[in-house]
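**Q** Can you look at this prediction? I've put the sequence above it.
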Amino acid sequence: MELRLNLPKSNTYIASISGGVDSMVLLDYLIKENYKFIVVHFNHQKRDDANLDHELVQSITSSFNIPYKYFKLNIKSGNFQDEARKERYDLLEKVANEYKTSHIITAHHNDDLLETVLMKITRGSNLLGYSGMQEVTKINPFTYYKPLLKYSKADLISYANNNQVKYRDDSSNFEDDYLRNRIRHHVVPQLNEENDIYTRIRNFSRQVFLASDYIRSQTKSFLGERNAFSLTAFNSLHEAIKWDLISYLLEGYDVQKSYEKISNILKQLASKKPNIEIKLSSKYVLIKAYDLVKIKEFSSTKNDEKVPTLTISHKLSNNPNNSIELCYNELDFPITLRRRKNGDVLSFSYGSKKLKKFLIDKKVPKEQRDSLLIVADNKNRILWIPNLYINQTLGQNNKIYLELEEDNHA
């Protein structure tokens, strides 16, 4: 069979070549068509004969004077396939930077696409994930190309046989240790007996990707450069955009996402509770504070912020934005600066109100309440809460001025 790949010849490519039939066919094509490229080979050190793959790839690159980069991966823990994939991509991008190019090629083919879509459906994903993979994907500043995606493994074996392309079979591909292999060996053959599953999945992938791409454009348009949004505006969106918007935010903070996690977040946002805090990971929380929704960094301590200095004077401050005039007949000194406490009460001309109820009425977000600064006298009468409250029930005989100054040494 004949290959026709849609790859601009003006680019310099970083090509990931494993030594298997798919990547060796890609290597043969790039050589014959006179592309400019650098070969990268990874040894996962999972097979005793893995070094033979390296020797095969190196011998061909040496024969044609093609730059060759060889990496041994040493993955000890976690999901091996996921961790290996991340490390490969990191190294490919590192080599791309070294050669001052942003174009990376991998040899994924139609069988890989089919298996990936079925794995995503099995494990769960979002709309973009269910589309599998595309021939061209931009992950700034890099562009990943998968030019063999329209060809099946059988097509590539046929090409290799017709063109005397040397390749090696990875023995681990014939085992059932990984989900991808189990799908390849047991699920795909059954599906293919019913219909041409390869063509059907290719068409499915394209349609799902187009739908996902449009929805993602609406998400980005809604958010702009912000990582926060109005709940009222969010509630007016189509359900599909709501799902994608939460997914997009989680991706931006590198938070692992799932159908269950996104579903729970949407349920919490739709609840009548005005203040909600949802832990996303050990590092981030999602905050719902009345009409504002945002993601912020999680802090296990609340006392690590700088505390201002309280100054009491009989003279008007030069900084009116951070000071107030307080009228009184008698005060029980000393006057102190503290955080709010259970049972705090505010005094008004019409009576008293619990501070907690006052803050709710003022729609002060829950995350801000524990960080409020409270000025009180020795009887715990609250005199001043900056930007929120001044006690005007103390009389008119005397005046003092209270000022808060940032303490740079706190």
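**A** In hand now; what should we look at? Residues are numbered from 1 along each chain as shown.
**Q** CA only for contacts and neighbour counts going forward, please
**A** Noted.
**Q** Which strand or helix spans Leu269?
**A** Assigned by DSSP states H and E, Leu269 belongs to helix 259-270.
**Q** After that helix, which helix or strand is next?
**A** Next along from helix 259-270, by DSSP H and E: strand 275-279.
**Q** How far away from the center of its chain is that next one?
**A** With CA atoms, centre = their mean, to the nearest Å as the basis, the distance from the averaged C-alpha position of strand 275-279 to the chain average is 18 Å.
**Q** what's the answer for stretch 238-247, then?
**A** Taking CA atoms, centre = their mean, one finds the center of stretch 238-247 at 15 Å from the center of the full chain.
**Q** another structure for you, compare them:
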Amino acid sequence: MKILDLKRRVLSSLKKVIQTDKTMILGISGGPDSMLLLELLKDQKIVVCHVNYNKRTNSMDDELIVKKYCEINQIPFFVKSIKKHHNKGNFQTIARNQRYDFFNKIANKFHTDILVLAHHKDDFLETAIMLEQTKRKTNFYGIKKNNTVFNLFVFRPFINLVWKKQILNINQLNKIPYGLDYTNYENIYTRNIIRNALLKESLYDKGLLLKRYLKMNKKLILEQQKINETLLLWKSQNYAQEFLLDQKDIATSLIFELINQNFDHVNLTSGKLENIYKFIISNNRTSVYKLDNNYCLIKKRGCLIL
């Protein structure tokens, strides 16, 4: 794929969902994916945000690559540097929260709610495979092209357009600067293990795998329409436990959607959903079910209180 063709397709997809006169926040790590995104959108109304987690010996190199590029092209550039001792605990979750908090602050500064990220087809596959392996209930495998995260409209133009290998080729041909995160290929996270396994697959085989997940998602979308309609009916009946008894075939799906719509980041396994179902339909018509350390489901006189 040639860079001009990719640019045309990216700009076309942007115009379909985003007002062209609105400022876009770009999350740029300095890696090959995000630097290509920056190259394609450098003439648009953009602001660049870079997060330096200081986890690698060459983390500053990435920051300087992005900073220099923005200086040359006169693009507003903001960086958030996170101290090493903040990297303890669940790093992936902590990093995500800090990253989006930073994006939100800069977005508010420029009166926008648009965030553009450089996730690509390989990222989609990694996420889909990881989710399938966990056996958790989901309404989508992979990464959505656009969605709302922490009050930001997030758009990912590469997600259905380009593979990592193609990105590297385009960058090399067009001399686009970038840094490499060597920790991406260390088997320290589940995602890294999946990423390294996918490196051995051909684009053809990855394409077949991608088609499989897209087919699964189409089926999930149709099922989701039914779930949403039934959930509205359940809501109109004050989430009565009797209603759920009549929906045995989709009961856990209804519960999954109900919790996703009303509570943030509650981990839901198939076993947990089954336990919640038993709690709701139990003869004890007034009770409390602990979802996690932050949230509880309350049942009073046979109806859920939300």
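**A** Everything's here; your move. Note that the structure is predicted; figures quoted are calculated from it, not measured.
**Q** tell me what the helix holding Leu269 of the first structure is packed against?
**A** Here helix 259-270 of the first structure touches helix 239-252, going by 3 or more CA pairs under 8 Å, 6 or more residues apart in numbering; DSSP states H and E.
**Q** post-alignment, the helix it packs on versus the second structure, mean distance?
**A** Its aligned residues in the second structure lie a mean 3.7 Å from helix 239-252 of the first structure after superposition (mean CA distance after the TM-score superposition for the first structure).
**Q** show me the contacts for the residue nearest the centre of the first structure.
**A** Centroid-nearest residue in the first structure, with CA atoms, centre = their mean: Glu251, separated by 2.0 Å. Contacts for Glu251 of the first structure (CA atoms under 8 Å, 6 or more residues apart in numbering) come out as Lys257.
**Q** so how far is Ile287 of the first structure from it?
**A** As judged by CA to CA, to the nearest Å, Glu251 of the first structure and Ile287 of the first structure stand 17 Å apart.
**Q** Same question for Ala228 of the first structure.
**A** On the measure of CA to CA, Ala228 of the first structure and Ile287 of the first structure end up 9 Å apart.
**Q** Same check on Gly129 of the first structure?
**A** Counting by CA to CA, the gap from Gly129 of the first structure to Ile287 of the first structure is 26 Å.
**Q** Between the two, which is the more surrounded one?
**A** Here Gly129 of the first structure and Ile287 are compared on neighbour count by other CA atoms under 10 Å; more neighbours surround Ile287, at 21 against 18.
**Q** how about that one, what's its match in the second structure?
**A** Matched to the second structure by TM-score structural alignment, Ile287 of the first structure sits across from Ile298.
**Q** got the contact list for the nearest residue to that match once chain neighbours are set aside?
**A** With sequence-adjacent residues excluded and distances taken as CA to CA, 6 or more residues apart in numbering, Ile298 of the second structure is closest to Val288, at 4.6 Å. Counting by CA under 8 Å, 6+ apart, Val288 of the second structure makes contact with Cys296, Leu297, Ile298, Lys299.
**Q** Quick check: the farthest pair among the residues you listed?
**A** Greatest spatial distance among these (CA to CA): Cys296 and Lys299, at 9.8 Å.
**Q** now the strands: where do they sit in the second structure?
**A** Along the second structure, the segments classed as strands by DSSP state E run 24-27, 46-52, 77-81, 114-116, 146-149, 152-155, 287-290, 296-300, 303-305.
**Q** I'd like to know which of those lies nearest to Glu229 of the second structure.
**A** Going by CA to CA, the one of those nearest Glu229 of the second structure is strand 303-305, 18.2 Å.
**Q** how close does that closest one sit to the first structure?
**A** Averaged out, strand 303-305 of the second structure is 2.1 Å away (mean CA distance after the TM-score superposition for the first structure).
**Q** By neighbour count, which bits of that strand are buried? Give me those.
**A** Using 16 or more other CA atoms under 10 Å as the test for burial, strand 303-305 of the second structure gives Cys303, Leu304.
**Q** quick one: contacts of that strand?
**A** When contacts are defined by CA under 8 Å, 6+ apart, strand 303-305 of the second structure is touched by residues Asn238, Tyr239, Ala240, Gln241, Ile280, Arg285, Leu297, Ile298, Lys299.
**Q** rewinding a little: scan the contacts of Val288 of the second structure and report the most crowded one.
**A** Neighbour counts for those (other CA under 10 Å) peak at Lys299, which has 22 neighbours.
**Q** I'd like the distance between Gln185 of the first structure and Tyr68 of the first structure.
**A** In this structure residue 185 of the first structure is His, not Gln. 33 Å.
**Q** between those two, who's got more neighbours?
**A** Taking neighbours as other CA under 10 Å, His185 of the first structure and Tyr68 compare with Tyr68 leading, 18 against 15.
**Q** Could you find the closest non-adjacent residue to the aligned partner of Lys153 of the first structure in the second structure?
**A** Using TM-score structural alignment, the equivalent of Lys153 of the first structure in the second structure is Lys164. Leaving out its chain neighbours, the residue that sits closest to Lys164 of the second structure by CA to CA, 6+ apart is Asp122, at 6.3 Å.
**Q** okay, now Lys273 of the first structure: neighbour count?
**A** 11.
**Q** do the same with Val188 of the first structure
**A** The burial count for Val188 of the first structure: 17, using other CA under 10 Å.
**Q** same check, this time on Phe37 of the first structure
**A** Using other CA under 10 Å: Phe37 of the first structure sits among 22 other residues.
**Q** Repeat that for the one 3 residues further on.
**A** Counted with other CA under 10 Å, the neighbours of Val40 of the first structure add up to 21.
**Q** Look up how far Met24 of the second structure lies from the aligned residue in the second structure for it.
**A** Using TM-score structural alignment, the partner of Val40 of the first structure in the second structure is Cys49. For Cys49 of the second structure, the distance to Met24 of the second structure (CA to CA) stands at 11 Å.
**Q** Same check on Arg96 of the second structure?
**A** 19 Å.
**Q** the more surrounded of these two?
**A** Of the pair Arg96 of the second structure and Met24, Met24 is the one with more neighbours under other CA under 10 Å, namely 26 against 11.
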